[in-house]
Structures are given as structure tokens and as C-alpha cells.
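A.B. asks: I'll drop the sequence and a predicted model, then ask my questions.
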Amino acid sequence: MRRAGRGAALIAAPLPADAEVRGDRVRAPGARGGAVIYVHGGGFTDTMPEDERLMAYRLSKATGRPALRVDYRLAPTHPCPAALEDVLAAWRGVLDEGVPASQIVLVGESAGATWVLSALLEIARAGGPRPGAAVAVSPITDFALTGASLSADDGKDVLSHAVLGSIADRYLAGADAQEAPQSPLYGELRGLPPLLIAVGTDEMLLDDARRFAEAADAAGVSVRLEEYEYMPHGFHLSERGEVLLDRIGRWLADPVREFTVSDPDAGPYALAHGPDGALGFTEWGRGGVGRITTDGRITTYDLPRSDSEPHGIVQHDCALWCALETGSLARIEVLR
């Protein structure tokens, strides 16, 4: 995976304190705490406020949380990264209202899904709290347009290669198509919150969703990819959209999240909880240990001998201590 280059981060400094948050507040009956930040689609250039308010209502009803529809600036008048700045302003605005970050869910569809993933990269890069979860429906993740499904599903989908090329030109306005955050696939994905990615199998963007999900999983992110058979782009607006909304609600209510921390053959085994909230773990099959922080960042450490076979582990005195099969202890300094 190509990582963002030196000039790739388009948001070079924190947003000013007076950044404007534009949009609509929508609350379904029974919605209580937390918040959904909803970022609509429309090819980066269009908006349909009434339809988007209805979608915000449906999301509020499905998740039991009030929703904020972000009225972001549109290309080509306001090209990348204007809309990203607006999504980040909405995120910070909801935080400033006192909503805990862990209770905020970012949800985006199509172009909005791309903005959601881009925003997650910027939030992770800047540090600080991260959202509790995010949902991306049919995102474009690679504006270099290299996914195999762009050709395989051309003619089956409501989109076409020509349309996507035109969208890319208006959206990027000269920004590099192979750099993040504008093309999320090329970003550093470690530390992202749990993700639900949904896509139709007849979509040209099928591989954009699949490849991002695979890359996120490899980076240790808890990610679920849901594919809806024979569905084209925009399927979430059809009757099948009710199935997706129900799935989103159930997924958010599920307390179980899985995080990939190492190769299955490495055999993650014992766990140790540190005072900073991070977890240490042994990799019995690999002869190593690892550590995952509260923001999902994973670091692994090789032990001097591959046959060390670490068993028990504790975190003490700014270090991980583990008992080895070789009849010795290993100390790995992790906090300097």
C-alpha cells in the first residue's frame, strides 16, 4: 500500500475555533444520547436536502441517536478539501456540545462515504479522541480508478467509467489521485475506529470497498464488509436500504468487536493491561510480543530467539515483561 507523501495531508493545521457547522438536526422518536454525523452523497457536486433529511431521519431511527446532516460545500465551486473541512468542523462541533466521542458515529453514502473515510484519516493523524464507529456505503476509495470492478461491472451499474472519471476531475481539482486523504485507500489506516462498509455486487465501486476493507483489516482495524447481491450503486435508497439500516442498528448495538493484531500463526495468547489503557499480548507462535493502544495502534517486538515461545505477560515499570519457554524473562521497554 502506498502511504501518503509529504504533501499529501491537505489539512495541514487544526481548524480555527470559529469554523462554521452547517446542516440540519434530525431526531426520530425515541432517539436519545450520542449522535450520528451523516454525510450525504451526490457525486461531490449535488445535494437534495429533503431526501437527505429523510435519510438522516431513517438513520436516527435505526441507531436510536439524533442525526446531524452535514451541509458541506460542493465541487467544482469548492473542490477538495473544502467538504472535508466541513465534515471535520461538524465532528468538532458535536464534540464541543459535550457528546462523548465514543458515542458519535460517522455515516456516509457514496461521495459522503469517501468524505467519512477521509475524515477518519485526518482525525487519526491529528490525534485525540476518535469516533465510536463509522459506516461507509459505496465509497470511492481510489481516485486513480484502478479497481478491477470498474471494468467488470461497467454496464451493470448506474455509474459508468466516464462518469467516475468526470467526478474525479471535479473533485480532485489537481490533487494527487494516489494520495490520502482524498483517496483514502492510500492512507495510514492504523487507529481507525470500527468500520462497517456496505456495497452492492453490481457496483463499479465493489473493489474500492473490498480493497479498503482488506487494507483496514490488515492494519488491525475492526472492519465488517457487507456485500448486497446484484445491487447497483445507490441501492441503499431502495427497499434493500431498509435491510442495510437494520444491519447498521444491529451492528452498533453489538458489543463484540474483533481486532486483527497479528498473523493467525503467531498465536496471540496472554494479555496484560497497562496503566495507560494499552494491552500487551504475547505472540506464542512467532516468538514475539505486541501492544495495542486505546486508539488501535499496534506495535510488535521480536524476541532475541525465535524459539522463545512467550507465555505469561505483565506491564510494569514502563515495560512489558513476559515469561519465556527458554526458562528466562524478557523485558521490552515500551514507554520512554
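C.D. replies: Nice, I can see it.
A.B. asks: CA atoms for contacts and neighbours, from now on please.
C.D. replies: Noted.
A.B. asks: Please name every helix or strand in contact with whichever strand or helix holds Gly93.
C.D. replies: Assigned by DSSP states H and E, Gly93 belongs to helix 82-96. With contacts defined as 3 or more CA pairs under 8 Å, 6 or more residues apart in numbering; DSSP states H and E, helix 82-96 has these neighbours: strand 35-39, strand 67-70, helix 111-126.
A.B. asks: angle of the helix or strand just after the last one against helix 111-126?
C.D. replies: Moving toward the C-terminus from helix 111-126, the first helix or strand encountered (DSSP H and E) is strand 133-137. Between the direction of strand 133-137 and that of helix 111-126, the angle (axes from the mean of the first three to the mean of the last three CA atoms, to 10 degrees) works out to 150 degrees.
A.B. asks: In addition, the following structure is provided for comparison:
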Amino acid sequence: MTVETVRAPGCVAPMSDGVVLYFHGGGFFCGNLDSHLHVVARIARLTNLPVVHVDYRQHPEVAIDMSIQDCVDAYRWLLEEGVSPTRVVVAGDSAGGFLAFATLIAGQRNGLAVPAGVIGISPLLELDSLARKSHENFRRDPFGVASVLPLIVECIHPAQADVDDLSPLNADLKTLPPALIIVAESEVLRCDVERMCEGLTVAGRQCTVQSWPHQLHAFPALLPFLPESRAVFESMTQFIETCLANSSPSSSMGVG
């Protein structure tokens, strides 16, 4: 697992003042620090915060449980560097969105406090595809994500693990921090997003969903030049600022 810290020109703030931990997308088998540098650079520029970009291991080198472990290790490293969890916002797109939520849940199981907030851009949130088959976007998704997801899961599935245990949607959501989730209105992963929002709401947690019409899966990362993508990055910036402004030791432990 490798990380790089990206800063906007002139940004000298220590990570203890606030940091974004970002996991790139790529279906758990592609994508790297270079492919998503434009995303983290824009976040760094808009927030004027350091962004820690994680190059986690992927298929075929490892199964998804080890990808999650790398991301948990990156978060643990931040905490060991003296950064308070109340000064961290975790974010990711597509597969990286899955890892953002999975990192929070796995981190809690390992005794790590939850961060100030979490952002998912078109996140996969459940490895099992059963619920998506009855969603209106199952055959409507322009990218055909629904047809390839079972093949991806078959490849990345750990030999000795239950996919239900790894899926954020099946976890206890009662202690998760405020969440911002971006999704294209026509993509099949809107099913995951709607269910996660419902689960967080039932658990008494804060969740904001932005569903964008006439867009594609992970459009802010894939098509950053669009006016809609620029608007998403502005929303993410406001969310990050609010999370860091409102964070406190009690909220980091999921109280409230």
C-alpha cells in the first residue's frame, strides 16, 4: 500500500488541521494514483487541505478484503501521525466509494474512531446484486454496470469470506458520520445509494444524496470538465468544510 499527499500550491497547513483521505475507483482491478490525480488535485485546490491519495492493492494481486485492509491501514497511519479522526473526511468514487464506507466499518471493528465525514461518488455499497435486479435502472444504466458487477465480484471475492460481511449495506450503520453521496439518476448503483440513505436515516444518521439527471456513473471523476461535475466538487468542498467545522470528540465516536 502506497500513499501520496497532494497539496494545492501555497498550502502549508499541517494534516492535523484537516485532511481528506481519498480512494480512487477502477472496479477493484484498475485505476491508480495517476488515473485519479486530477480528482484529488481539484479537491486539494478547492479545500486548501492536504489530500492523502491511497494506492491500495487490487485484483489479481489480492481479493477485496485485502484492498479494504490497505485502506484501513492508510486511515490508521493518519491517526498514528497525530491527526484526530475529527479532522479527517474519507472519500472515494465507484469502487473507491465502496472502500470509503467499508474502511469506516472495518476500522470500527478494529477499534478505530470514525472520521468527521464520508463522501461516496457513485459508490458500490453491496457486493450481492440481488436487490439491484428489481430496480428500475437495472436495464437502464447507460454503462451496463449491472451486467458486469457479478463478474467483478466473482473475481475479487475472497475464498474464505462471505460477501455479505464485506458489504457496507449489511453493517451496523448507527455510528457512521455524516455522509454525502453523489449518484447519476440513471445508473443502477442508485439502488445501493437509496438503500444506504434509508439505512442511515433509520439509524438516526445524517445522509445527503445528490441524484444527477442526464449523467453517467462516477461522472465527476470521469468527466471533470462538465458544469455538473464542477458543481459536485463545490458541494463536496462545502460538505468537507461543514464536517470539519462541526466535528468534536463526541461526534467522532458516533454519539448523537
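C.D. replies: Sure thing, it's come through. If you're wondering where the values come from, they're calculated on a predicted model, not measured in any experiment.
A.B. asks: returning to what we had before: in TSV, list the helices and strands packed on helix 82-96 of structure 1 along with mean neighbour count.
C.D. replies: Conversion of these to TSV gives the following (neighbours: other CA atoms under 10 Å):
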stretch	mean neighbour count
strand 35-39	28
strand 67-70	26
helix 111-126	24
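A.B. asks: List the single closest residue to Gln182 of structure 1 in space, sequence neighbours excluded.
C.D. replies: If the residues on either side of it in the chain are set aside, Gln182 of structure 1 comes closest to Ser118, at 6.3 Å by CA to CA, 6 or more residues apart in numbering.
A.B. asks: ok, now how distant is the residue mapped onto the one you found from structure 2 from Glu154 of structure 2?
C.D. replies: Structural alignment places Ser118 of structure 1 opposite Ala102 in structure 2 (criterion: TM-score structural alignment). For Ala102 of structure 2, the distance to Glu154 of structure 2 under the criterion CA to CA, to the nearest Å works out to 18 Å.
A.B. asks: Over to Met196 of structure 2?
C.D. replies: From Met196 of structure 2 over to Glu154 of structure 2 (counting by CA to CA), the distance is 23 Å.
A.B. asks: Next, count neighbours for Cys207 of structure 2.
C.D. replies: The number of residues packed near Cys207 of structure 2 is 19, by other CA atoms under 10 Å.
A.B. asks: With His214 of structure 2 instead?
C.D. replies: Around His214 of structure 2 there are 10 residues (other CA under 10 Å).
A.B. asks: Under the alignment, what does it map to in structure 1?
C.D. replies: Using TM-score structural alignment as the criterion, His214 of structure 2 maps onto Tyr230 of structure 1.
A.B. asks: Check Asn137 of structure 2 too.
C.D. replies: By TM-score structural alignment, Asn137 of structure 2 lines up with Ala152 in structure 1.
A.B. asks: what do you get for Gly92 of structure 2?
C.D. replies: For Gly92 of structure 2, the aligned residue in structure 1 is Gly108 (criterion: TM-score structural alignment).
A.B. asks: Confirm that that match lies within a strand, as I assumed.
C.D. replies: Yes: with the criterion set as DSSP: H, G, I helix; E, B strand; the rest coil, the secondary structure at Gly108 of structure 1 is a strand.
A.B. asks: rewinding a little: and the helices and strands packed on helix 82-96 of structure 1 as CSV, adding distance to Thr282 of structure 1?
C.D. replies: Written out in CSV, the entries for the helices and strands packed on helix 82-96 of structure 1 read as follows (distance: least, CA to CA, whole Å):
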stretch, distance to Thr282 of structure 1
strand 35-39, 37
strand 67-70, 41
helix 111-126, 26
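A.B. asks: between those, which gets nearest to Arg58 of structure 1?
C.D. replies: Among those, the nearest to Arg58 of structure 1 by CA to CA is strand 67-70 (9.3 Å).
A.B. asks: Could you say which helix or strand holds Thr5 of structure 2?
C.D. replies: When secondary structure is defined by DSSP H and E, Thr5 of structure 2 falls within strand 2-6.
A.B. asks: still on that earlier bit, neighbour-wise, which of Met196 and Glu154 of structure 2 wins?
C.D. replies: Higher neighbour count among Met196 of structure 2 and Glu154: Met196, with 22 against 11, using other CA under 10 Å.
A.B. asks: tell me the contacts of that one?
C.D. replies: Leu125, Leu169 (CA atoms under 8 Å, 6 or more residues apart in numbering).
A.B. asks: ok, and for the one helix or strand Ser151 of structure 1 maps to, which residues are buried?
C.D. replies: Element membership for Ser151 of structure 1 (DSSP H and E) is helix 149-152. If you call a residue buried by 16 or more other CA atoms under 10 Å, then helix 149-152 of structure 1 has these buried ones: Ser149, Leu150.
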